[in-house]
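*Asks:* task: produce atomic coordinates for the following.
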Amino acid sequence: MAEFSTPTTEQEFDANFAQIKPLMSNTEALYESSRCLFCFDAPCIKACPSGIDIPQFIRQINTGNTTGAAKTIYEANYFGNACGKVCPTEVLCEGACVYNLNEQKPIEIGRLQSHATRKVIDSGKKLFGPGAPNGRKVAVVGAGPAGISAACELRALGYEVDVFEAKALPSGLTLYGVAPYKITNAETLAEMEYLESQFGYKVHYNQPISSRRELEALEESYDAIFLGIGLGRTNALLLPGEERANCIGAVEFIEQLRTEHHHVAVGKKVIVLGGGNTAMDAASESSRLGADSVILAYRRGKEEMGAYEFEYDLAKGVGVKGLFNVAPVEIVGNGKVEGVKFIRTAIQDGQVQIVPGSEFVEPCDMVIKATGQAKQTHFLQLIPGLQLDGKGRIVADARTGQTTNPKYFASGDALNGGAEVVNAAAEAKATARGIHEYLSNQL
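*Replies:* Model (predicted):
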C-alpha cells in the first residue's frame, strides 16, 4: 500500500513534499542560537567548504543582528540560503559540531543559516553592490551555483558580467535537480532575484552556447570566459529494452518533477537503479508521488552505497525498500516497462562478480536510472586547447581555475566531476579571483 496518496493539486503536492528543514520562527532561532558554544577553534568552520564563520553568524542571530548574520554568510557563500537547505549539513558543519562528541543533538546550523538569509532576502535590504568599473568584461556560461557565484564575485571586483543560460530560469541543479522537499522553487528563485538585484550582472535566458561560432563570438567580445556548465543527461546503461516507455533517467525525472509538480505521473511499482544520493532522491520522490511500491536496486551491498546514510534513512522513512547485490541485465516489457531482469552479484576482492544462473525478473511499471550524469565532452571539445582528463573533466589550475586555454576558467561539476552546491559556489568564488589575477597581470 502506498505511503502517500497521489497528489492532484498544488496543495497536496506541497503536503507530500513538506520541507525537511522548515524555516525557523524568530523564537526558534533565538533558542537554537543560544545553544552554540562559540568554539574557539570551531570544527564547523573547517567542515564547511565555503568557510563560513558559523559561530559568528550564530552569535549575531542570538543578539538580534539577523542582517549582520546574513552578511557574514553571504560574504563567504553567495548561495547562503540554498546551502542552508540543500547542503548535507549532517556530514559537514553539523556533523562536525562538538555536541556530537557528547551524543547530543548538534546545532541546527543549516536552518539557522536559512533563517538569517531568508530574512534579508524578504526585506530586500542592500548588503552588497558592484565594485568600481574596471573596463573589463567576462562571459559566464551557465547560471547554476558556479556561474552565479562567479558572476557575483566578478561584479564585486568591478567587471561587467553577462551570464548565458540555456534554460528559462536560473540556479541550475538547485532549481532543476534538487528534491522538492529540500527547497522550494520559490525559495530558490527568490535568492537568485536577490543576488541579481545586489550585484547587477545580466542573465540571458534561453540562450545556450553550443557551437564553435557562438564560442568565437564570446572570445571576441569578452576578456575572459567562465565555464559553469555542470554535467549533462543521465548516463545510458546500454541495456536491452532501455528505450521502453517509462524508463527514464533520474536527472530528467527530477527536473520534470521540479517544473511540473503534481502533473508528473509515476508508476504503481517503481524500481530505481543506483546507490547514490540522486537515487535516494528519486526513490523518495516516487513514493511521495503515490507509488504503491518503490525498490532501490544496487549492484553492491547496502554498506557500499555512495549515498549518505541520512539520505538512505530518508528514503526508507517513506517506504522505499532496498534490493542489494543485483545488477540489471535487461529492461523487459512489450513497448513499455513491465519489469527488470536482474542477476545476483557477489563482491570478490572489491570487484563486482555475477553469480551464474541467478537471473530473475522483478516486475514493475517504471524504471528510474540513477546512474550518474554524462560529461559535456562534445561541447568542451569545441574549445581549442582545452584539456580534459581521462574521465572527461576539465583540467584546470587548482588555485585559479584557469584551464589549458588561458582565456577559459572553470568551476563546479564540469571540473570536479560532481559534488555539492556548496563546493561549486566556493570553487567559483575562488576562480573569479583567479580571473581577476590573470586579467590584472595583463594590464
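*Asks:* switch to C-alpha atoms for all contacts and neighbour counts from now on
*Replies:* OK.
*Asks:* who's in contact with the helix or strand hosting C44?
*Replies:* Per DSSP states H and E, C44 falls inside helix 43-47. By C-alpha atoms under 8 Å, 6 or more residues apart in numbering, the residues outside helix 43-47 that reach it are 51-54, 92-98.
*Asks:* show me where the chain has its strands.
*Replies:* 137-141, 160-164, 202-204, 224-227, 247-249, 269-273, 293-298, 321-324, 326-334, 336-348, 351-354, 360-363, 366-369, 408-410 (DSSP state E).
*Asks:* need these in TSV (columns: distance to E311).
*Replies:* Listed next are those as TSV, based on distance: least, C-alpha to C-alpha, whole Å:
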stretch	distance to E311
strand 137-141	31
strand 160-164	33
strand 202-204	33
strand 224-227	30
strand 247-249	19
strand 269-273	14
strand 293-298	12
strand 321-324	13
strand 326-334	21
strand 336-348	24
strand 351-354	24
strand 360-363	24
strand 366-369	17
strand 408-410	29
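*Asks:* ok, which of those comes nearest E103?
*Replies:* Nearest to E103, of all these, is strand 321-324, at 28.5 Å by C-alpha to C-alpha.
*Asks:* hmm, who's touching the closest one?
*Replies:* Here strand 321-324 makes contact (C-alpha under 8 Å, 6+ apart) with 294-302.
*Asks:* 10 Å instead?
*Replies:* Residues from elsewhere that reach strand 321-324 (C-alpha atoms under 10 Å, 6 or more residues apart in numbering): 271-273, 275, 283, 293-305, 312, 315-316, 344-346.
*Asks:* of those residues, just the buried ones, ChimeraX syntax please.
*Replies:* In ChimeraX, this line selects whichever of the contacts of strand 321-324 come out buried by 16 or more other C-alpha atoms under 10 Å:
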select :271,272,273,275,283,293,294,295,296,297,298,299,300,301,302,305,312,315,316,344,345,346
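*Asks:* one more, please, to line up against the first structure:
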Amino acid sequence: MGNSPRTPGLAAGRLPAETLAQNFADLHEPLDSHEAAVAADRCYFCHDAPCMEACPTSIDIPLFIRQIATDTPLAAARTILEQNILGGMCARVCPTETLCEEVCVRETAEGKPVEIGRLQRFATDAAMSHGPQPFSRAVPSGKSVAVVGAGPAGLACAHRLAMHGHDVVVYDAREKAGGLNEFGIASYKAVDGFAGREVDWLLGIGGIKVKTGQALGRDVDLDGLAAGHDAVFLGVGLGDVNTLGLAGEDLDGVGDAVDWIADLRQAGDMGSVSVGSNVVVIGGGMTAVDAAVQAKALGAGEVTLAYRRRQDQMKASGYEQELAATKGVRIVTEATPEAILGNGAIEAVEFSVTGSDERFRVTADQLLCAIGQKLVTVVGLDTEGGKIVVDDAGRTSREGVWAGGDCASGGDDLTVTAVAEGRDAAEDIHAVLTGVAG
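*Replies:* All right, here's what the predicted structure looks like:
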C-alpha cells in the first residue's frame, strides 16, 4: 500500500509545536505521593481479591496497594515486578477497565473502582527512578536459550531465564528492542521514551544479549537456533497485516495503521509526520483507535473510524471508544468497505451498510487499515487459526521450542498476557533444562 507525499491532502506540520506537545502529552498524569495514599486508602483489601483473579499475571494487587498505603512504594514495586517485570508499561497500556478494575468491589458498589493501574504506575515508577531493579542473576547455569522477539513475551521470558542463571540471546528483526511497546502503541500512552528506558532497566540484570536486525527466516532459522542453544522461545508476534482485498489499496494515501503508528512513534519530530485533512481508519480494535486519535492529534480536520459490526462488538474497550469520541473522532459502525476510490491518490472510501445494499461514501485523502495482523509462517511448527499451537506451558510441537505472546494460541492479544506467557514458558524451560520436568 502506498503513502506518497504526492497525495494532495497529506501534509506535515498542520499544528504548531506547542499544540502538538499538548495533544501528545501523557494521557494520565502520574499520581503524587499524597494522591497515591488517598487512592490506596479506597481499597478494601478483599480476601478473595477478584482484581487479582482478573490480572493475567496474577499480581497480588491488595498487597501492593497496602504497601503503598503504608508508604513503602519500593516494596509495592517488588510485589508487582515479581509477577510482571514489565509492570511499568502494563500500568500505562493495560485495559484495566476490562480487567482488574472492572471486577473491583468499589466498581460494583459505587461505579468507581480503585485506580489500580495508576497505583501500579506510581510504584513501578518509584522503583525505576530509585535505581537498579530489585532482582539479581543466579549463578550461571552453563545453559543457553535463544529468544526470538524482543517484545513483551520475549523480554519477560529472557528476564526470568536470566534470574535462573541461564545465558540468553534475544534476536529481533527491528533496529531496537521493545516490540509493540516500542513501535505499536499510541505515543500519548508512553511518553518520554519510557518503552526504551524500561527495556534498558530490565536488561540491567545481566546475562541477556540482544541482537537486533535479526529476522527469523531471513537472518536466523529455527534449526540453527535449536542447534546453537539448549532451548528456543519464540515471541515473534504477528509480523504481517491483513488487507482489505479491494482495488485501490495501492493508491497514494492508503496505508497500514500498524506501520503508520510505528513511524509516528519513532519520529524525532511529530510535526514531520504527514497526515490527511480527511482521514478514514478502518477497524474496531485498539490499533484503530490509537491511529484515529493520533491522526486527530496531528491536525487532521475530519477523522472517521469505520467498523463493520455494531459498536458493542468492537474489540476496543468502552473507555477507548469514549476517548476517541471525546477527541473528535467520528465512529461509524455497521460499515463494510466496498471500494477505495481515486485517480492515483485516494479520494473517498465507499461503504455498504452491513447486511444491506445501501451504500455511502466518505471523503478521504488518507486511509489507514487496522483490520488485524497475522503470523509470518514459522516452518516446522504446528499452527492452527493462524497461530503457533502451544500447550499450557508454552511448548510447541517441536521438542525444545516454546512460544508465547500474540504469535501463540490460547491467549488474548494483550501486553500483560504476553508477559505472563513469556514468564511461564521461562519457568518451564528452566524446569526442563535442570531436569525437574520431562
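*Asks:* TM-score for the pair, please.
*Replies:* Comparison of the two superposed chains (TM-score structural alignment, normalised by the length of structure 2) gives a TM-score of 0.92, and 422 aligned residues with a C-alpha RMSD of 1.8 Å.
*Asks:* ok, back up a step: include neighbour count when you put the contacts of helix 43-47 of structure 1 into a markdown table, please.
*Replies:* Listed next are those as a markdown table, based on neighbours: other C-alpha atoms under 10 Å:
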| residue | neighbour count |
| --- | --- |
| G51 | 16 |
| I52 | 22 |
| D53 | 18 |
| I54 | 26 |
| L92 | 17 |
| C93 | 26 |
| E94 | 22 |
| G95 | 18 |
| A96 | 21 |
| C97 | 25 |
| V98 | 19 |
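*Asks:* quick one: buried residues of stretch 274-293 of structure 1?
*Replies:* 274-293.
*Asks:* between the strands of structure 1, which gets nearest to Q104 of structure 1?
*Replies:* strand 321-324 (29.5 Å).
*Asks:* ok now that closest one, how far from the chain's centre?
*Replies:* 25 Å (C-alpha atoms, centre = their mean, to the nearest Å).
*Asks:* mean deviation, it versus structure 2?
*Replies:* Per the superposition on structure 2, strand 321-324 of structure 1 and its aligned residues are separated by 1.7 Å on average (mean C-alpha distance after the TM-score superposition for structure 1).
*Asks:* I would like the range of structure 2 that aligns with that strand, please.
*Replies:* Per the alignment by TM-score structural alignment, strand 321-324 of structure 1 matches residues 330-333 in structure 2.
*Asks:* mind listing what the closest residue to G372 of structure 2 other than its chain neighbours touches?
*Replies:* Excluding its sequence neighbours, the residue lying closest to G372 of structure 2 (C-alpha to C-alpha, 6 or more residues apart in numbering) is N242, at 5.7 Å. For N242 of structure 2, the contacting residues are 256, 369-374, by C-alpha under 10 Å, 6+ apart.
*Asks:* residue in structure 1 matching N242 of structure 2?
*Replies:* So, by TM-score structural alignment, N242 of structure 2 is matched to N235.
*Asks:* whereabouts in structure 1 does the biggest helix by length in structure 2 align?
*Replies:* Using DSSP state H, we find that the single longest helix of structure 2 is helix 415-433. Using TM-score structural alignment, helix 415-433 of structure 2 lines up with residues 421-439 of structure 1.
*Asks:* and that stretch, what's buried?
*Replies:* Under 16+ other C-alpha under 10 Å, the buried positions of stretch 421-439 of structure 1 are 421-436, 438.
*Asks:* kindly report the same for stretch 108-126 of structure 2.
*Replies:* Counting neighbours by 16+ other C-alpha under 10 Å, stretch 108-126 of structure 2 gives 113-126 as buried.
*Asks:* adding distance to K176 of structure 2, write these out as a markdown table.
*Replies:* Listed next are those as a markdown table, based on distance: C-alpha to C-alpha, whole Å:
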| residue | distance to K176 of structure 2 |
| --- | --- |
| P113 | 37 |
| V114 | 35 |
| E115 | 32 |
| I116 | 30 |
| G117 | 27 |
| R118 | 27 |
| L119 | 29 |
| Q120 | 26 |
| R121 | 24 |
| F122 | 26 |
| A123 | 26 |
| T124 | 23 |
| D125 | 22 |
| A126 | 25 |
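*Asks:* out of the residues you listed, which one sits closest to I85 of structure 2?
*Replies:* Using C-alpha to C-alpha, these come closest to I85 of structure 2 at T124, 9.6 Å.
*Asks:* quick one on the thing from earlier: can you give the distance of the match of helix 415-433 of structure 2 from its chain's centre?
*Replies:* Counting by C-alpha atoms, centre = their mean, stretch 421-439 of structure 1 comes out at 17 Å from the chain centroid.
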